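1. Can you look at this prediction? I've put the sequence above it.
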Amino acid sequence: MFIFVPPSEGKAVPTDAEPVISGSLVLPRLAPTRDALVTALIRLSRGPTAAALAALGLSEGQREELAYNQIIDKAPAAPAADVYRGVLYEALDLPGLRTQDPEAYRRAEDSVLVFSGLWGVLRPSDRIPYYRCSAGVKLPRVGSVTAVWRKALIGPLTELVDEHLVVDLRSTAYTGMWRPAARTVTVRVMHERMVGGVLKRSVVSHFNKATKGRLVRALLRAGAEPKTPEEFADALRDLGFRVEPGAAPGSFDVVVAEI
């Protein structure tokens, strides 16, 4: 089983560590693509400020993000598990697994892949610096990073995933980078609550991210190895999640009343 998750905009800033080595990251064949994108991002971030902010989808109040981007190739790097923050990662708590449940963390190393606009895909232990480059960004002389990764990932990632079940928890922005051919599960988190005496359900970003982090953590700790979408749904039910069939084959709704 492989579990695909998105990155997070919120990140910790590594300190006192060696810079990233692109060839040391998962799927080393992607190193030339990673290096080309890093070079293009540095060039953009060192250029005219207004143009760089616009290209990266940043506001004037986020100018400091450009300073980080300007030194990506020399900045300290740390495991992705420690760099990515945000609701999903707080709920997943990979650093906690590393110290409290090493076996579960080893499973995360084997199965969790973080999709990134700059790095393509990452294992939790892959060392990266602080950066700002989301999927959908267009870099000068390179173009859309999503399109770049769609081409670069098709061979190496397809070979890695092979016939394994893919649990695809990526946000929409990152699904275009690589699409599993088959044996894929998707999850929608539905927040259920009473409104004016009527039971209603809706998708709420905070509940969605937190619940996905919790269910990944639960699967890792349980050592679950589902091979089909049905086995995946059964594994979640065994772990106490309320799971219902979704609208499409291989899709499921996880219904929550509270986090």
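-> Cool, the structure landed. Residues are numbered from 1 along each chain as shown.

2. okay, CA-based contacts and neighbour counts for the rest of this
-> OK.

3. just the strands in the stretch 101-250 of the chain please.
-> Secondary structure of the stretch 101-250 of the chain (DSSP state E, counting those that start in this stretch): strands at 112-116, 120-122, 127-128, 138-139, 143-144, 166-168, 184-195, 198-202, 243-245.

4. Could you dump these into JSON lines with mean neighbour count and distance to residue 59 added?
-> Below are those laid out as JSON lines (neighbours: other CA atoms under 10 Å; distance: least, CA to CA, whole Å):
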{"stretch": "strand 112-116", "mean neighbour count": "22", "distance to residue 59": "21"}
{"stretch": "strand 120-122", "mean neighbour count": "26", "distance to residue 59": "25"}
{"stretch": "strand 127-128", "mean neighbour count": "26", "distance to residue 59": "24"}
{"stretch": "strand 138-139", "mean neighbour count": "20", "distance to residue 59": "16"}
{"stretch": "strand 143-144", "mean neighbour count": "15", "distance to residue 59": "20"}
{"stretch": "strand 166-168", "mean neighbour count": "23", "distance to residue 59": "30"}
{"stretch": "strand 184-195", "mean neighbour count": "18", "distance to residue 59": "30"}
{"stretch": "strand 198-202", "mean neighbour count": "11", "distance to residue 59": "30"}
{"stretch": "strand 243-245", "mean neighbour count": "16", "distance to residue 59": "39"}
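
5. putting a second one here so we can go through both:
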Amino acid sequence: MRILLSPSETKSVGGSGDPLDLAALSLPALTDTRRSVADSLVAMCGDDPAGARSVLGLSDTLAEEVTLDARLWSSPTAPALSRYTGVLYDALDQASFTRATRSRAESRLWIGSALFGLLAAADPIPHYRLSAGTRLPGLGTLRSVWKPSLTAATADWADELVVDLRSGGYHQLGPVPGAVTVDVVTQYPDGTRKVVSHFSKHHKGLLARSLAISRAEMADVQSLLRVARRAGHTLEYTSATSLTMVTEP
């Protein structure tokens, strides 16, 4: 089973790992694309910091993000799961993992990335700033860069249960055929429902945690539903590749 998460704009800084080595990352078929994107980002941020702030959509107060991007190849690394912060990762609450639950989580969790495509939870990466909607010089849209190689790199996942919790922009970088997606809605006392926006990250983080640390083996949607419901989540079967998570206001 694989659970795909969105990354976050906010990330921890620093780390104790050696500088970025693309050969050390999972899905080695993505190495050439990763290098192209990284080289373009580093060159832009090193050669034209002011222009880079505009391309990356950063205010002057976030100028340090450009500096860190320019140092991408020399910055220390940390496991991807601890690099990303924010609402979803707060809900995932990895600090509370035991050795056993961390091992299960690291074997199941993957994180979408505009810079790296997809990362396994333990992959060592530096701090960086790049979002899915960015157009890097000489590369065009990141969707056009990533989609061919990313979808091809995950082709051998076809026989596994893949739960794709990525947001729209990161899902579009490389859809995984046959993956199960989850929509989050709030149901009100009168029975009406509304699609959850910001807090979708929180609820997806809670769901990801329940699935990632479970001792159960989940090979299909029905086994996933059993684990999620035992953990207290309200999940509805919409189709073979679509579920609805119902939350309270």
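-> Nice, I can see it. Here the structure is a predicted model, which means the values were calculated and not measured.

6. circling back to that earlier point, please convert the strands of the stretch 101-250 of structure 1 to TSV, extending it with distance to residue 235 of structure 1.
-> Below are those laid out as TSV (distance: least, CA to CA, whole Å):
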stretch	distance to residue 235 of structure 1
strand 112-116	17
strand 120-122	25
strand 127-128	31
strand 138-139	40
strand 143-144	38
strand 166-168	12
strand 184-195	13
strand 198-202	23
strand 243-245	10
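
7. longest helix anywhere in structure 2?
-> Ranked by residue count, the top helix of structure 2 under DSSP state H comes out as helix 31-47.

8. I'd like the distance between residue 190 of structure 2 and residue 87 of structure 2.
-> 28 Å (CA to CA, to the nearest Å).

9. and the gap between residue 202 of structure 2 and residue 119 of structure 2?
-> Relative to residue 119 of structure 2, and taking CA to CA, residue 202 of structure 2 is found at 20 Å.

10. coming back round to it: for residue 221 of structure 1, which of the strands of the stretch 101-250 of structure 1 is the nearest?
-> strand 112-116 (13.1 Å; CA to CA).

11. okay, that closest one sits on what stretch of structure 2?
-> Against structure 2, the aligned range for strand 112-116 of structure 1 is residues 109-113 (TM-score structural alignment).

12. quick one on the thing from earlier: and residue 12 of structure 1, which of the strands of the stretch 101-250 of structure 1 is closest to it?
-> Nearest of the strands of the stretch 101-250 of structure 1 to residue 12 of structure 1, taken as CA to CA: strand 127-128 at 10.6 Å.

13. residue range for that closest one in structure 2?
-> Using TM-score structural alignment, strand 127-128 of structure 1 pairs with 124-125 in structure 2.

14. Report the mean deviation for that stretch after fitting onto structure 1.
-> Taken against structure 1, stretch 124-125 of structure 2 registers an average deviation of 0.7 Å after superposition, with mean CA distance after the TM-score superposition for structure 1.

15. who are the neighbours in contact with the corresponding residue of structure 1 for residue 30 of structure 2?
-> Correspondence of residue 30 of structure 2 to structure 1, assessed by TM-score structural alignment: residue 30. By CA atoms under 8 Å, 6 or more residues apart in numbering, the residues touching residue 30 of structure 1 are 23, 120, 152-153.

16. quick one: stretch 215-235 of structure 1 to chain centroid distance?
-> Remark: stretch 215-235 of structure 1 is offset 18 Å from the chain centroid, using CA atoms, centre = their mean, to the nearest Å.

17. In structure 2, what stretch matches it?
-> So stretch 215-235 of structure 1 sits over residues 207-227 in structure 2, by TM-score structural alignment.

18. which residues touch stretch 195-208 of structure 2?
-> 3, 87-92, 165, 183-186, 228, 233.

19. repeat that for 6 Å
-> The contact list for stretch 195-208 of structure 2, computed with CA atoms under 6 Å, 6 or more residues apart in numbering, reads 87-88, 91-92, 184-185.

20. right, and the helix or strand after the longest helix of structure 2?
-> Next helix or strand after helix 31-47 of structure 2 toward the C-terminus (DSSP states H and E): helix 49-56.

21. the inter-axis angle of that next one versus helix 31-47?
-> Helix 49-56 of structure 2 runs at 130 degrees relative to helix 31-47, counting by axes from the mean of the first three to the mean of the last three CA atoms, to 10 degrees.

22. doesn't residue 212 make contact with residue 92 of structure 2?
-> No: using CA atoms under 6 Å, residue 92 of structure 2 makes no contact with residue 212, being 9.3 Å away.

23. Show me where structure 2 has its helices.
-> Using DSSP H, helices in structure 2 cover 31-47, 49-56, 63-70, 80-83, 87-92, 99-108, 142-153, 168-173, 200-213, 221-230.

24. just how off-centre is the first one within its chain?
-> What separates the centre of helix 31-47 of structure 2 from the centre of its chain is 20 Å, taken as CA atoms, centre = their mean.

25. what comes up buried for that helix?
-> 31, 33-34, 37-38, 40-46 (16 or more other CA atoms under 10 Å).

26. Over to the last one?
-> Buried residues in helix 221-230 of structure 2, counting neighbours by 16+ other CA under 10 Å, are found at 221, 224-225, 227-228.

27. re earlier: output the contacting helices and strands for the longest helix of structure 2.
-> Packed against helix 31-47 of structure 2 by the contact rule (3 or more CA pairs under 6 Å, 6 or more residues apart in numbering; DSSP states H and E) you find helix 63-70.
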